[in-house]
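Novice: Need a 3D model of the sequence below.
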Amino acid sequence: MNRRSRVRTSAAAAAALALAATSLGSATTAEAKPQEHRAPRPCPTLTVSEGWYGDNKARVDALVADHCRDKGRKPVAVFDWDNTVIKNDVGDATLYWLLRNDRVRPPRNGDWSTTSRYLTPAAAAALGDACPSRVRTLPTATATDTRCADEILAVYGTGATSGGADAFAGFDHRRMEPQYAWLAQLLRGWTTREVESFAAAARAENLAAPQGATQRVGTARVTGWVRYYPQQRDLIRTLRAAGFDVWIVSASPEPVVDVWAKGVGVQPSHALGIRNTTDHGRLTAHLKGCGTVRDGEDGMITYIDGKRCWINQEIFGVRGPAAERVQPASRRQVFAAGDSDTDISFLRDATGLRLVLNRNKNELMCRAYENGDGRWIVNPMFIEPKQRKTTPYPCATTGYTAPDGTAEPVRRPDGSVIPDQSDRVFPS
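Specialist: Okay, here's the model as predicted:
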């Protein structure tokens, strides 16, 4: 190599070393620069203020703030549906639509006792006398012969025949409400998709009807409208935005609840209701079981203690007899909302906050107003709230319904009796 070549090579090497040094210096400088840390996003809060009583909104916001950054498993929130998330009852709305559109199938051979194991002989006979048997669907929409529609309405709505005889007997009053279950059982013969289409049609009619509207079914005038509570839509949205796992649990048929729950952003996978067994893709008059109750035994629905069982089984994965028992705090919902004695067990299980919409229901209001652990909050209904109950709730005598249906005192976990409570949360 000649001298000129060596000079060019040396110059090139020097330039390369200089470039490498510059690059290394830049990289070192970049690595040494402090990292910028973004401030954590604020926890979401409720945006609808109207309708909340006292400091209830602030307490809900505080619960959200306490849990919105929980690590690991999402905190669970569970809502009852009828008169908790919406005003009025989607089960009622669906039955009225079925009767107005001739969508109830008669039982095989006209034997109404096959529609519910708890139907009394008097009720089966009354239904058999009022309703034809050799038809594909019952002619309940006709205005000329309303006997069948009227008898079904009486049994479903009052638990008695049109003649006043008891329609149901022999059930556990803490696990089963046979009137509610009977609606699911009257869906026998339809597919889940068909029932969803019926529920969707009823939903459209009831949301479009003006508030206070009625409709004619048989000879009766019945409620003809439903509304979502804006406050509960906002609450569910806020909880989901905060990372809560939000569920609906209702004593209406599950395909019906699935259709309505989508209106607050809750998908069918997170909506629990009364579940029928199926046969070749069609619903039967028998029901799915929970805990110690097997499928087809028809002994437990999503009602009082049954709601606890279904929540434990479907949300927390507890199987067998254990699903019927109160679980450790780590396997229970943080938040719960309800409006009736049907909700009392799963409300009591909530570890953080229990929202009660006041419909003057005895056991529920006894426990909510006594508020032994400070976790109960009571709010008037957001639409057409109840006025003040002028007499005390009979907590010390008849506020509790025992499994056999007898009325007893409402007791604390230690067995002591809750004294009568006055109504304290009502519209001003």
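Novice: all contacts plus neighbour counts: C-alpha atoms, from now on.
Specialist: Fine.
Novice: My read is that Phe382 contacts Tyr228, right?
Specialist: No: using Cα atoms under 8 Å as the test, Phe382 is too far from Tyr228 to be in contact (9.7 Å).
Novice: More neighbours: which of the two?
Specialist: Of the pair Phe382 and Tyr228, Phe382 is the one with more neighbours under other Cα atoms under 10 Å, namely 24 against 21.
Novice: Quick one: residues contacting the more buried one.
Specialist: Phe382 makes contact with 51-52, 229, 231, according to Cα atoms under 8 Å, 6 or more residues apart in numbering.
Novice: swap in Arg275?
Specialist: Contact analysis of Arg275 by Cα under 8 Å, 6+ apart lists 184, 253-254, 287-288, 301.
Novice: which ones among those residues are found in helices?
Specialist: Secondary structure from DSSP state H places 184, 254 of the contacts of Arg275 in helices.
Novice: Now flag whichever of the contacts of Arg275 is closest to Thr144.
Specialist: Ala184 (27.1 Å; Cα to Cα).
Novice: I'd like to know how many residues surround the closest one.
Specialist: Number of residues near Ala184 (other Cα under 10 Å) recorded here: 29.
Novice: gap between the nearest residue to it once chain neighbours are set aside and Ala93?
Specialist: In space, and not counting its chain neighbours, Ala184 is closest to Pro253: 5.3 Å by Cα to Cα, 6 or more residues apart in numbering. Computed as Cα to Cα, to the nearest Å, the Pro253 to Ala93 distance reads 12 Å.
Novice: now Pro392
Specialist: Distance, Pro392 to Ala93, by Cα to Cα: 32 Å.
Novice: and the host helix or strand of Asn379, how far from the chain's centre?
Specialist: Per DSSP states H and E: Asn379 is located in strand 376-380. Strand 376-380 has its C-alpha centroid displaced from the chain centroid by 17 Å (Cα atoms, centre = their mean, to the nearest Å).
Novice: for comparison, sequence B:
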Amino acid sequence: PTPRSVPAVTRPSTARRLRAAAAAATTAATLATLAMTAPAAEAARRSAAHCATPRLAAGWYGDNQARLQQLIDRHGGCGPHRPGRARPVAVFDWDNTVVKNDVGDATMFWLLRNGRIRQPGGGDWTTTSRHLTPPAAHALATACGPLARPGAPLPTGTPEGAACADELNAVYGTAATRTGAAAFAGWDRRTTEPGYAWLAQLMQGWTASEIRGFAAAARTENLTAPIGTRQQVGTGTATGWVRYYDQQRDLIANLRRAGFDVWISSASPQPVVEVWAQGAGIDARHVIGIRNTTRDGTLTAHLQGCGSVPDGADTLIPYIDGKRCWINKEVFRVRGRAAGEVQPAARRQVFAAGDSDTDVTFLRDATALRLVVNRNKNELMCRAYDNSDGRWIVNPMFIEPKPRRTSPYPCSTTGHTDHDGTPGPVRRDDGGVIPDQTDTVY
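Specialist: I've put the predicted structure just below:
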């Protein structure tokens, strides 16, 4: 029999096949988009919530908390973004800005109490600082010379070493000998402070790791000591406690959370500040302190330079104009003479915080906001209260704030100290003299 014919399979046209493929692709893309949208939307929601809710700790004066929040909102991770946008930089001084009291002092007192300062080579104290005067060198040699051989630690924590401890402490703390003779001479008042530098120079012979160990021991003692504690140093007493400012630690944390690149710039020794900065969430790579040169792994009595000042010249530390140089060098990678000069706004910190005339230059360099902790320092308070560009805010000290200064700051006459120590008027960027200012935030 003849087989039944099988109907032919009808194949779709090429056009219909293309339309079906396109539809399938569209459906797949839509499903993929929907699958991606949910987590993306959740991430966006979380980001928005984070940006809307950063809250600084209580305890700020006036509208300072609101001004700081505006800084975070405008320049931080919640602000406008564009490809290649650099992280905004914030720079804090350390002593009496992030903490109450001075961690350099705390370390110096620990070194004296524990006999960790070495007799200089040949017993010649002028090798510890090019600015040390002959009367100071003689006083130190007299008080300390018989106690240890060159290079060995001096027993300043013992009764027989008390006079040596007293002389060292006098030179360090008062820039004078116990008999009142000037201890330092011939330094630039805008780039260094020889007493601050001397602490770092007295650390010669130790490694940076050993100094960090000393600083950690001092930190533990000073944080656990009750507020107001006095400690025995030589035959006298000295401040024996330090505290972090909760508000400043909170501010630093919020700035970092918002994407700021946060740095510390201090005129205390580098290894010391590294130890303390950890307690505010700042790693050693973001600390700028006084930096010694090294030999065979140990610190020398010479200091690293910046800008046009070479290593070993010992004439520039992170102090007033020296802070500008070191910030430009370490944060913005400016090299050579230009590091000591004002940089374009895009290569400067947007925020800075300080408490003293030692901070005035890097505060002025900040482009958006400048926080001043009021310790009644003439030049700094003149500029902060003048507030010629509206970017200065003043806050009383968070612990044991100073009382109101009863007389105006002498801005128009002696508020500024020149390179050679000559006093003069404080001037604005346009050269105009700032009038005397009344203390209003205390």
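Novice: Can you give me the TM-score here?
Specialist: The TM-score (TM-score structural alignment, normalised by the length of the first structure) is 0.93; 420 aligned residues with a Cα RMSD of 2.3 Å.
Novice: circling back to that earlier point, helix or strand right after the strand holding Asn379 of the first structure?
Specialist: Counting by DSSP H and E, the next helix or strand C-terminal to strand 376-380 of the first structure is strand 400-401.
Novice: What range does that following strand cover in the second structure?
Specialist: Alignment of strand 400-401 of the first structure against the second structure: residues 416-417, by TM-score structural alignment.
Novice: Need the residues that contact the matching stretch.
Specialist: So stretch 416-417 of the second structure is contacted by 189-190, 378-379, 423-426 (Cα under 8 Å, 6+ apart).
Novice: Among the residues you listed, which one lies nearest to Ala35 of the second structure?
Specialist: In terms of Cα to Cα, no member of these lies closer to Ala35 of the second structure than Glu379, at 60.1 Å.
Novice: and that closest one, what pairs with it in the first structure?
Specialist: Using TM-score structural alignment, the partner of Glu379 of the second structure in the first structure is Glu363.
Novice: Next, the contact list for the residue nearest to that match when sequence neighbours are not counted, please.
Specialist: Once flanking residues are discounted, Glu363 of the first structure sits nearest to Gly399: 5.1 Å by Cα to Cα, 6+ apart. Residues in contact with Gly399 of the first structure (Cα under 8 Å, 6+ apart) are 362-363, 366, 393, 407-410.
Novice: Columns secondary structure and distance to Glu194 of the first structure on top of these, output as CSV?
Specialist: Listed next are the contacts of Gly399 of the first structure as CSV, based on DSSP: H, G, I helix; E, B strand; the rest coil; distance: Cα to Cα, whole Å:
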residue, secondary structure, distance to Glu194 of the first structure
Asn362, helix, 37
Glu363, helix, 37
Cys366, helix, 41
Tyr393, strand, 43
Ala407, strand, 40
Glu408, strand, 42
Pro409, coil, 44
Val410, coil, 42
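Novice: What remains of those if I keep only buried residues?
Specialist: Buried subset of the contacts of Gly399 of the first structure (neighbour count, 16 or more other Cα atoms under 10 Å): 362-363, 366, 393, 408-410.
Novice: Distance to Ala242 of the first structure for those residues - can I get that in CSV?
Specialist: Shown next, in CSV, are those (distance: Cα to Cα, whole Å):
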residue, distance to Ala242 of the first structure
Asn362, 33
Glu363, 32
Cys366, 31
Tyr393, 36
Glu408, 41
Pro409, 39
Val410, 35
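Novice: still on that earlier bit, run a quick neighbour tally on the residue nearest to Ala184 of the first structure.
Specialist: Around Pro253 of the first structure there are 27 residues (other Cα under 10 Å).
Novice: how close does the equivalent of it over in the second structure get to Leu303 of the second structure?
Specialist: Aligned counterpart of Pro253 of the first structure in the second structure: Pro269 (TM-score structural alignment). Using Cα to Cα, Pro269 of the second structure is found at 10 Å from Leu303 of the second structure.
Novice: Next up, the contacts around the residue nearest the centre of the second structure.
Specialist: Geometric centre of the second structure, nearest residue: Ile264, 2.1 Å, by Cα atoms, centre = their mean. Each residue near Ile264 of the second structure by Cα under 8 Å, 6+ apart is listed here: 91-94, 277, 282, 286-288.
Novice: Check for me that it belongs to a strand.
Specialist: Yes: judged by DSSP: H, G, I helix; E, B strand; the rest coil, Ile264 of the second structure forms part of a strand.
Novice: picking up where we left off before, any idea which of the contacts of Arg275 of the first structure is closest to Glu205 of the first structure?
Specialist: Of the contacts of Arg275 of the first structure, the one sitting nearest to Glu205 of the first structure (Cα to Cα) turns out to be Pro253, at 18.6 Å.
Novice: so the closest one makes contact with Leu183?
Specialist: Yes: using Cα under 8 Å, Pro253 of the first structure is in contact with Leu183, at 7.3 Å.
Novice: Next, show the common contact partners of those two.
Specialist: Gly91.
Novice: on that earlier part again, so the strand holding Asn379 of the first structure matches what in the second structure?
Specialist: With TM-score structural alignment applied, strand 376-380 of the first structure matches the range 392-396 in the second structure.
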